[in-house]
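>>> Dropping a prediction and its sequence here:
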Amino acid sequence: MNFLLTLAYDGTNYCGFQVQPNGRSVAATFQDALEAVLGSRPDIKGCSRTDAGVHALGFRLNFHADTRIPPQKLPLALNQHLPPDIRVLAVQTVPEDFHARYAAHTKTYLYRIHNHPIDSPFDAAYYTRVPRRLDESAMQAAAQQFVGTHDFLALCAAGSSAAAHGDTVRTITDCHVTRRGDEVDIEVTADGYLYNMVRILAGTLCEVGAGRLRAADIPAILTSRDRSRAGPTLPAKGLFLKCVDYPEKEEQP
């Protein structure tokens, strides 16, 4: 059967989701648990390649396996063999040809900002602190300029394979900024992303919130395709893969 899983994880202690030679990955850690439960190590297909330090609230992956364990009991079985910073939230069966990455319709990322001069003693590992007050209304106006189909090369870090192939057009269907007290959240939903795109987008919105850029500057930044005109790449620790959406028919076994 083909199983589709939903995972949440704290990316602080990992080099990213993808297996890499330079550190411990979420994928390798998950496969260790899979091997302990199933007695085999099936290939897994992740919905995305989250970078080092990036977290996930609703990461999706799939794998094929023959097991007598009912899908509803797999989360408990796997979580017994996973470290506390990785948790399987749900499991379902999907069609044999389902692929967690290629079947994804959209992915939503959340970037968390603590807009205060002093860090929180409780969750400083899960946001970026910006000490000076940000203008969230200006940030929201700028966020709307990113919605649509654009060439996002200006929001792409060096070393991107997509950029090397000239594949830098993406469609953002939603981008918004909300404030709750000292917490400023940036949410982006798109059909795909370039390398560090959300962290650069968030950095650009912070420049607008600080008054160093204007919402009206965003279209020219995108048209320029010039990375130097956009804002800084914010730290990975504030970024979360919030959810992945699939067409309803894709998730029906």
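Here it is on my side, so go on.

>>> Only C-alpha atoms from now on, for both contacts and neighbour counts.
Fine.

>>> where do the helices sit along the stretch 151-253 of the chain?
161-164, 197-209, 218-224 (DSSP state H, counting those that start in this stretch).

>>> Isn't G23 up against T29?
No: at 11.0 Å, G23 and T29 do not qualify as touching, with contact defined as CA atoms under 8 Å.

>>> Compare those two and say which one has the larger neighbour count.
It is T29, of G23 and T29, that has more neighbours when counted by other CA atoms under 10 Å, with 17 against 13.

>>> wait, what's in contact with the more buried one?
L82 (CA atoms under 8 Å, 6 or more residues apart in numbering).

>>> That one in helix, strand or coil?
Under DSSP: H, G, I helix; E, B strand; the rest coil, T29 falls in the helix class.

>>> And it, how far from R41?
With distances taken as CA to CA, to the nearest Å, T29 is found 11 Å from R41.

>>> try I200
Taking CA to CA as the measure, I200 falls 36 Å from R41.

>>> out of those two, which sits in the more crowded spot?
Taking I200 and R41 together and counting by other CA under 10 Å, I200 has the greater number of neighbours (22 against 16).

>>> was I right about the more buried one contacting C156?
Yes: between I200 and C156 a contact is recorded at 7.4 Å, counting by CA under 8 Å.

>>> still on that earlier bit, what touches both of T29 and R41?
When contacts are counted by CA under 8 Å, 6+ apart, T29 and R41 have no shared neighbour.

>>> that older thread, go through the helices of the stretch 151-253 of the chain and pick out the most buried.
Neighbour counts (mean count of other CA atoms under 10 Å) averaged over each of those peak at helix 197-209, with a mean of 24.

>>> helices or strands up against that helix?
Helix 197-209 is packed against strand 106-114, helix 136-146, with contacts defined by 3 or more CA pairs under 8 Å, 6 or more residues apart in numbering; DSSP states H and E.

>>> In the longest one, which residues are buried?
Buried residues in helix 136-146, defined by neighbour count with 16 or more other CA atoms under 10 Å: 136, 138-144, 146.

>>> In JSON lines, list the residues you listed along with distance to D10.
Converted to JSON lines, the buried residues of helix 136-146 look like this (distance: CA to CA, whole Å):
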{"residue": "E136", "distance to D10": "27"}
{"residue": "A138", "distance to D10": "31"}
{"residue": "M139", "distance to D10": "27"}
{"residue": "Q140", "distance to D10": "28"}
{"residue": "A141", "distance to D10": "31"}
{"residue": "A142", "distance to D10": "29"}
{"residue": "A143", "distance to D10": "27"}
{"residue": "Q144", "distance to D10": "29"}
{"residue": "F146", "distance to D10": "28"}
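
>>> Below is structure B, check it against A:
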Amino acid sequence: MNPGPFAQNNRQFFLIKLQYLGFRFHGWQKQPNNIPTVERMVLRTLRYVFDHSNFKVLAAGRTDAKVSVNETWIELFLDDSQELEVDQFLADFNQNLPSDIRALEIEKTDKDFNVIQAPKIKEYIYLFSHREKFHPFCASMMVYMKSELDIKLMQTAARLFEGTHNFWSYTYKPSETTETTSTIESCYIEKNELFTANFFPEK
């Protein structure tokens, strides 16, 4: 993206909380050849709402293809002499975003904030079911396991991921400089009560 000439004295800084269904997107980050990504749709919508390209966006993190996000933050750098009316902007932004992306809130920040360095923890949720095959509408949200699973044994195994470990063997093509050590505060398997729908499996 070419944001155009930025007038530093007119720069405004905002944080926007987003959520999106990632099933039709090739991840967050903008890709060549107009491949549909969440960032591409966000930038396109912002250009329409602002009627200019004097802005840029940074995300707190990136997602892979088809990954959905319940809550994440992006930082908006807006160069405009007119003060942004945040409530009206949020309404206009949501009205023009595609239906599988929603802005939850917006707040003002300043030039000293860095959304990439700010996150302290990330939470990943994986939905799956086994035994009876689920309704096809579930396919974009969860994995169907054909064989019957030993959930109690899996719950025991999940706890082994907790703590600080070197996850080199889980890393795709790591180099000598790839950081592969991470700390997992908690890892567990439980019955899903976070997301519900009348076509979801019973468990």
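Alright, I've got the coordinates. This structure is a prediction, so every number in the text was calculated from the model and none was measured.

>>> So which residue is dead centre in structure 2?
Note on structure 2: the residue nearest the mean C-alpha position is V69, at 4.0 Å, using CA atoms, centre = their mean.

>>> Show me what that residue aligns to in structure 1.
Counting by TM-score structural alignment, V69 of structure 2 lines up with A56 in structure 1.

>>> In contact with that match: list those residues for me.
The contact partners of A56 of structure 1, by CA under 8 Å, 6+ apart, come to 7-11, 240-242.

>>> What of A158 of structure 2?
187-189.

>>> How is the residue of structure 1 most remote from its centre assigned, secondary-structure-wise?
Distance from the C-alpha centroid of structure 1 peaks at R68, with 32.4 Å (CA atoms, centre = their mean). Secondary structure for R68 of structure 1, judged by three-state DSSP, is coil.

>>> before we move on, the earlier item: ok, the residue nearest to the centre of structure 2 to S169 of structure 2 distance?
V69 of structure 2 sits 26 Å away from S169 of structure 2 when distances are taken as CA to CA.

>>> and if you look at F50 of structure 2?
As defined by CA to CA, F50 of structure 2 lies at a distance of 45 Å from S169 of structure 2.

>>> Just want to know which of the two has more residues nearby.
When F50 of structure 2 and S169 are compared on other CA under 10 Å, the one with more neighbours turns out to be F50, at 16 against 9.

>>> how about the more buried one, what's its partner in structure 1?
F50 of structure 2 maps onto L38 in structure 1 when the alignment is built from TM-score structural alignment.

>>> Which residues lie in contact with its match in this structure?
Contacts here follow CA under 8 Å, 6+ apart; on that basis L38 of structure 1 touches T67.

>>> and if you look at P201 of structure 2?
Each residue near P201 of structure 2 by CA under 8 Å, 6+ apart is listed here: 129, 134-135.

>>> Now the buried members of the residues you listed.
The neighbour-count test (16+ other CA under 10 Å) applied to the contacts of P201 of structure 2 identifies 129, 134 as buried.

>>> Identify, from the contacts of P201 of structure 2, the entry nearest to M145 of structure 2.
M145 of structure 2 lies nearest to S129 out of the contacts of P201 of structure 2, by CA to CA, at 6.1 Å.

>>> any idea how far V143 of structure 2 is from the closest one?
Relative to V143 of structure 2, S129 of structure 2 is positioned 6 Å away (criterion: CA to CA).

>>> cool, W73 of structure 2 as well?
Look at W73 of structure 2 and V143 of structure 2: by CA to CA, they are 26 Å apart.

>>> Over to E83 of structure 2?
Relative to V143 of structure 2, and taking CA to CA, E83 of structure 2 is found at 46 Å.

>>> cool, Y188 of structure 2 as well?
Y188 of structure 2 sits 17 Å away from V143 of structure 2, going by CA to CA.

>>> Same check on S169 of structure 2?
In this structure, S169 of structure 2 lies at 23 Å from V143 of structure 2, with CA to CA as the measure.

>>> Determine how far the last residue of stretch 186-193 of structure 2 lies from the first.
End-to-end distance of stretch 186-193 of structure 2 (CA to CA): 18 Å.

>>> Please identify which helix or strand holds the closest residue to I35 of structure 2 other than its chain neighbours.
Using CA to CA, 6 or more residues apart in numbering and skipping residues adjacent in sequence, the residue nearest I35 of structure 2 is H26, 7.1 Å away. In this assignment (DSSP states H and E), H26 of structure 2 forms part of neither any helix nor any strand.

>>> And R129 of structure 1? What does it align with in structure 2?
The pairwise alignment with structure 2 assigns R129 of structure 1 to Y144, based on TM-score structural alignment.

>>> In which helix or strand does that match reside?
In this structure, Y144 of structure 2 is located in strand 143-145 according to DSSP H and E.

>>> For that strand, which outside residues touch it?
Counting by CA under 8 Å, 6+ apart, strand 143-145 of structure 2 makes contact with 127-131, 133-134, all of which sit outside it.

>>> Could you pull out the buried residues of that strand?
So for strand 143-145 of structure 2, counting by 16+ other CA under 10 Å, buried means Y144.

>>> Then stretch 4-24 of structure 1?
4-12, 14-18, 24.

>>> Next up, the contacts around I44 of structure 1.
With contact set as CA under 8 Å, 6+ apart, I44 of structure 1 has these partners: 27, 31, 61-64.

>>> before we move on, the earlier item: want to throw the contacts of P201 of structure 2 into JSON lines with distance to T178 of structure 2?
What follows is the contacts of P201 of structure 2, written out as JSON lines (distance: CA to CA, whole Å):
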{"residue": "S129", "distance to T178 of structure 2": "34"}
{"residue": "F134", "distance to T178 of structure 2": "38"}
{"residue": "H135", "distance to T178 of structure 2": "40"}
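
>>> what's the closest of the contacts of P201 of structure 2 to D64 of structure 2?
Nearest to D64 of structure 2 among those is S129, at 21.8 Å by CA to CA.
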